[in-house]
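> heads up, no residue letters with this:
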């Protein structure tokens, strides 16, 4: 049946979905900041039960590999790896921004001859961004961390760019780019958008190594030092 389970945990939205031959069967989603570790396996179990399926029928696991939340990405990948190891099935890794771009393609069919600029918030005036062709999601500019100013993406000109995602919102008032249009949705990537991408990887046997694969964070984690407590 070519059933693929997809896991997306790169943002506060935690979602899982099942696709058959790239077509969506069902999705479960919850928005809870910091709740991925508690919710992802619960969502998977609930998704399978509600659709009369069990893990033994899943033929591959697809996971969002980043960029995004450090903790969320680690939880998603660890869950995917554990399932793949236990079930002896392949692991598929998908770029988070490509998933977001695919979500736009599925919901906004009226656009053509444009390029997509999915953007995820990376705190302050920084975003994670990439650029893709609308028609086939050919990569024009790879995922990278960008500090936004009025001249950001000046090297991408000559074709209409559609900017979307929760990172695009904070740039709309200061953007001076002549070719950029802002679109309100989708704001976040979701597992339901992963089906066609994952199925293509599955058919081409583009699988990942369970030991060596790490999330694509794009930048180093900047934690804060705990304050010294007085005795």
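That came through fine. Computed from a predicted model, the values in this text were never measured in an experiment.
> going forward, measure contacts and count neighbours with C-alpha atoms only.
OK.
> Residue 193 and residue 100 touch, don't they?
Yes: the pair residue 193 and residue 100 passes the contact test of C-alpha atoms under 8 Å, sitting 7.4 Å apart.
> Distance-wise, check the spatially most central residue of the chain relative to residue 5.
Central residue of the chain (C-alpha atoms, centre = their mean): residue 96, 2.7 Å from the mean position. According to C-alpha to C-alpha, to the nearest Å, residue 96 stands 16 Å off from residue 5.
> Alongside the first one, take a look at this:
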């Protein structure tokens, strides 16, 4: 069986990232960390990456997208771009959790990862984060949820295990658990299309595809409209 050509997109935060895989081989990646760059850059980034790797967009066998939680606008852009390509090329759509893909990065670079639990945190303003706790197999110890951080957050788990915290919301928690030796922190872990692609390849093998017509990203919070524009609650 020929290795699939998979294009992965990550737009759930301020990072705009694309990656191209030929089977398990990473062919190339492109990334911007510029505010509000997604809508104006992602199509160009995809086309240039595919062409620079010696392929045409018509060669792509599946599209993977980071499905949230995250920025409403970013998720909408990534989703609409991915769905448009899937419709046009008649190829499957694969969704990967933003928090799972963050954890995948840290797990891959952690020695003896089975010793730890992993807690990705995305900043949701003030003292709130989008988070979950996972083991090294990406099995949930606590489900994905919005959490308001305080000194008691995850104390039951921290009493038993060392937990590695990371992501844009982790710094807020660091001060609250500064005296807990089981709370470990890793900096500079940002969403990337590369782990999205790696996790999507596993779903591709299982044919765990989304319904392109009805797929919506995982906003985690309801979206409402105000006079000032789009917001979340």
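Received it, and whenever you're ready, just let me know what you need. Predicted model, so just to flag it, every value in this text is computed and none were measured.
> Got a TM-score for the two of them?
Overlay of the two chains. TM-score (TM-score structural alignment, normalised by the length of structure 1): 0.91; 225 aligned residues with a C-alpha RMSD of 1.7 Å.
> re earlier: got the contact list for the alignment partner in structure 2 of the residue nearest to the centre of structure 1?
For residue 96 of structure 1, the aligned position in structure 2 is occupied by residue 98, per TM-score structural alignment. Counting by C-alpha atoms under 8 Å, 6 or more residues apart in numbering, residue 98 of structure 2 touches 12, 66-70, 191, 196.
> can you rerun that using 6 Å?
Applying C-alpha atoms under 6 Å, 6 or more residues apart in numbering, we find residue 98 of structure 2 in contact with 66, 68.
> Do you have the helices of structure 1 handy? List them.
36-50, 70-87, 96-107, 195-203 (DSSP state H).
> Please work out which residues of structure 2 line up with the last one.
The one in question is helix 195-203 of structure 1. The aligned range for helix 195-203 of structure 1 is 197-205, by TM-score structural alignment.
> now do stretch 19-32 of structure 1
Mapped onto structure 2 using TM-score structural alignment, stretch 19-32 of structure 1 spans residues 21-34.
> hang on, the earlier thing: for residue 15 of structure 2, see how far away the match of residue 96 of structure 1 is.
Applying C-alpha to C-alpha to residue 98 of structure 2 and residue 15 of structure 2 gives a distance of 12 Å.
> next one: residue 228 of structure 2
Distance from residue 228 of structure 2 to residue 15 of structure 2, by C-alpha to C-alpha: 24 Å.
> now swap in residue 114 of structure 2 and tell me
Distance from residue 114 of structure 2 to residue 15 of structure 2, by C-alpha to C-alpha: 29 Å.
> Repeat that for residue 40 of structure 2.
Distance, residue 40 of structure 2 to residue 15 of structure 2, by C-alpha to C-alpha: 13 Å.
> quick one, which of the two is more surrounded?
Relative neighbour count places residue 15 above the other of residue 40 of structure 2 and residue 15, with 21 against 9, counting by other C-alpha atoms under 10 Å.
> do you know how far the nearest residue to that one once chain neighbours are set aside is from residue 208 of structure 2?
Excluding the flanking residues, the one nearest residue 15 of structure 2 by C-alpha to C-alpha, 6 or more residues apart in numbering is residue 33, at 4.7 Å. The gap separating residue 33 of structure 2 from residue 208 of structure 2 is 30 Å, by C-alpha to C-alpha.
> buried stuff in stretch 218-233 of structure 2?
Of the residues in stretch 218-233 of structure 2, 218-220 count as buried by neighbour count, 16 or more other C-alpha atoms under 10 Å.
> want to throw those residues into CSV with distance to residue 93 of structure 2?
Compiled in CSV, the buried residues of stretch 218-233 of structure 2 are given as follows (distance: C-alpha to C-alpha, whole Å):
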residue, distance to residue 93 of structure 2
218, 15
219, 18
220, 20
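> Let me see the ranges of the strands in structure 1.
3-8, 13-20, 23-31, 60-64, 91-94, 115-121, 126-133, 139-147, 161-164, 180-182 (DSSP state E).
> which stretch among the ones you listed comes nearest residue 106 of structure 1?
Minimum separation from residue 106 of structure 1 across those (C-alpha to C-alpha) falls at strand 23-31, 11.7 Å.
> how far is the closest one from where the chain is centred?
14 Å (C-alpha atoms, centre = their mean, to the nearest Å).
> Can you name every helix or strand that that strand contacts?
strand 13-20 (3 or more C-alpha pairs under 6 Å, 6 or more residues apart in numbering; DSSP states H and E).
> So which other helices or strands are in contact with the strand it packs on?
Using 3+ C-alpha pairs under 6 Å, 6+ apart, the elements in contact with strand 13-20 of structure 1 are strand 3-8, strand 23-31.
> Which part of structure 2 matches the first one?
Right, the one you point to is strand 3-8 of structure 1. With TM-score structural alignment as the criterion, strand 3-8 of structure 1 aligns to 5-10.
> Quick one: average offset of that stretch versus structure 1, please.
Compared with structure 1 after fitting, stretch 5-10 of structure 2 has a mean deviation of 0.5 Å; criterion: mean C-alpha distance after the TM-score superposition for structure 1.
> from the helices and strands packed on strand 13-20 of structure 1, which stretch is densest packed?
Neighbour counts (mean count of other C-alpha atoms under 10 Å) averaged over each of these peak at strand 3-8, with a mean of 29.
> Next, the contact list for residue 100 of structure 1, please.
Each residue near residue 100 of structure 1 by C-alpha under 6 Å, 6+ apart is listed here: residue 189.
> again, only this time at 10 Å
Residue 100 of structure 1 sits next to 116-120, 164-165, 185-191, 193-194 when contact means C-alpha atoms under 10 Å, 6 or more residues apart in numbering.
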